[in-house]
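In: have a look at this prediction, sequence included:
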Amino acid sequence: MSAEEQQDRVFKALSDHRRREILDLLRDEPRTTGALCEHFAGLDRCTVMQHLGVLEKAGLVLVRREGRTRWNYLNPLPIKEIHDRWISRYATGAVALLARMKRDMEGA
């Protein structure tokens, strides 16, 4: 799979608010699939599992099984790669512009 295809999967995974909420929960601590299902009481287990599948395919969630228990862990690396490619490059220019504006305003 190409880097572009992998980034497409990450963007698709991040496009749904429930998947972003799952990632927020996993940022705090690893959780079992059962615990995630309990958190999303309005969704059935199958729907939560589908969301986890999208996150796993995007590489945002890593899974470890202990017997019948499935532990889900956040993998922040794909988000960092998106940040490095798409955000930091543009933020540098914006910060430089703000610094110039500050100097110009203070000098006036």
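Out: That came through, no problem.
In: please make it C-alpha for all contacts and neighbour counts, starting now.
Out: Fine.
In: helices of this structure, start to end?
Out: Counting by DSSP state H, the chain has helices at residues 3-14, 17-28, 33-39, 45-57, 77-82, 88-107.
In: could you redo those helices as a markdown table and give each row distance to Arg70 and mean neighbour count?
Out: Output for the helices of the chain, formatted as a markdown table (distance: least, CA to CA, whole Å; neighbours: other CA atoms under 10 Å):
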| stretch | distance to Arg70 | mean neighbour count |
| --- | --- | --- |
| helix 3-14 | 20 | 15 |
| helix 17-28 | 13 | 15 |
| helix 33-39 | 6 | 15 |
| helix 45-57 | 11 | 17 |
| helix 77-82 | 21 | 14 |
| helix 88-107 | 35 | 11 |
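In: this is the other structure I want to compare:
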Amino acid sequence: MKLISHTLVTLALYALSSSAVPATSPANALEKRAENCKITGNLARCRRSASTSATIFGEFAAGTTHSFSCWTIGSDGNIWDRTTITLESGKVNCFVSDTLVAGPCPSGLPEC
């Protein structure tokens, strides 16, 4: 009887611990759905925010492929796709105008 009780308690604790922690945290959810998309426009600028007036972090050459995590509507009313770029200070998110990115962006991406 003690063995059965101990086994049931162990199973109950395991069930509680595994259901209490989500398999994918919201912060990682977008990254798991990222899509590799090709840059179609020459020198596509990767900006701090979804705006042509935002600071430029870097540029992508036409024909290169990058991983994009989501899309948003910019201050100009156009669609912008979010990616990550590596600077000396580390990785930062930045946005590229969707007019310079080939599919599946943004149709295969979630909204930011």
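Out: That came in fine, so what should we check first? Computed from a predicted model, the values in this text were never measured in an experiment.
In: and the TM-score between them?
Out: The TM-score (TM-score structural alignment, normalised by the length of the first structure) is 0.25; 46 aligned residues with a CA RMSD of 4.2 Å.
In: among the helices of the first structure, which comes closest to Val63 of the first structure?
Out: helix 45-57 (7.8 Å; CA to CA).
In: what about that closest one, distance to the chain center?
Out: Distance of helix 45-57 of the first structure from the chain centroid (CA atoms, centre = their mean, to the nearest Å) equals 14 Å.
In: following element in sequence after the lengthiest helix in the second structure, please.
Out: Secondary structure of the second structure per DSSP H: the longest helix is helix 2-20. With elements assigned by DSSP states H and E, the helix or strand that comes after helix 2-20 of the second structure is helix 26-32.
In: and that next one, which residues are buried?
Out: Going by neighbour count (16 or more other CA atoms under 10 Å), the buried part of helix 26-32 of the second structure is Leu30.
In: helix or strand right after that helix?
Out: Taking DSSP H and E, what comes next after helix 26-32 of the second structure is strand 35-38.
In: helices and strands around the helix or strand just after that next one, which ones?
Out: Beyond strand 35-38 of the second structure in the direction of the C-terminus, DSSP H and E gives the next helix or strand as strand 44-47. Applying 3 or more CA pairs under 8 Å, 6 or more residues apart in numbering; DSSP states H and E, one finds that strand 44-47 of the second structure contacts strand 56-60, strand 90-97.
In: quick check: Arg45 of the second structure touching Phe60?
Out: Yes - Arg45 of the second structure lies in contact with Phe60 (CA atoms under 8 Å); the separation is 6.5 Å.
In: before we move on, the earlier item: and the helices and strands packed on strand 44-47 of the second structure as JSON lines, adding distance to Thr72 of the second structure and mean neighbour count?
Out: Below are these laid out as JSON lines (distance: least, CA to CA, whole Å; neighbours: other CA under 10 Å):
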{"stretch": "strand 56-60", "distance to Thr72 of the second structure": "17", "mean neighbour count": "16"}
{"stretch": "strand 90-97", "distance to Thr72 of the second structure": "9", "mean neighbour count": "18"}
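In: Leu3 of the second structure: which of the ones you listed is closest?
Out: strand 90-97 (52.0 Å).
In: from the contact counts, what lies against the closest one?
Out: By 3+ CA pairs under 8 Å, 6+ apart, strand 90-97 of the second structure packs against strand 44-47, strand 79-87.
In: can you tell me which of those strands is packed in deepest?
Out: strand 44-47 (a mean of 22; mean count of other CA atoms under 10 Å).
In: for Pro26 of the second structure, which of the helices and strands packed on strand 90-97 of the second structure is the nearest?
Out: Short answer: strand 79-87, nearest of these by CA to CA, at 16.4 Å.
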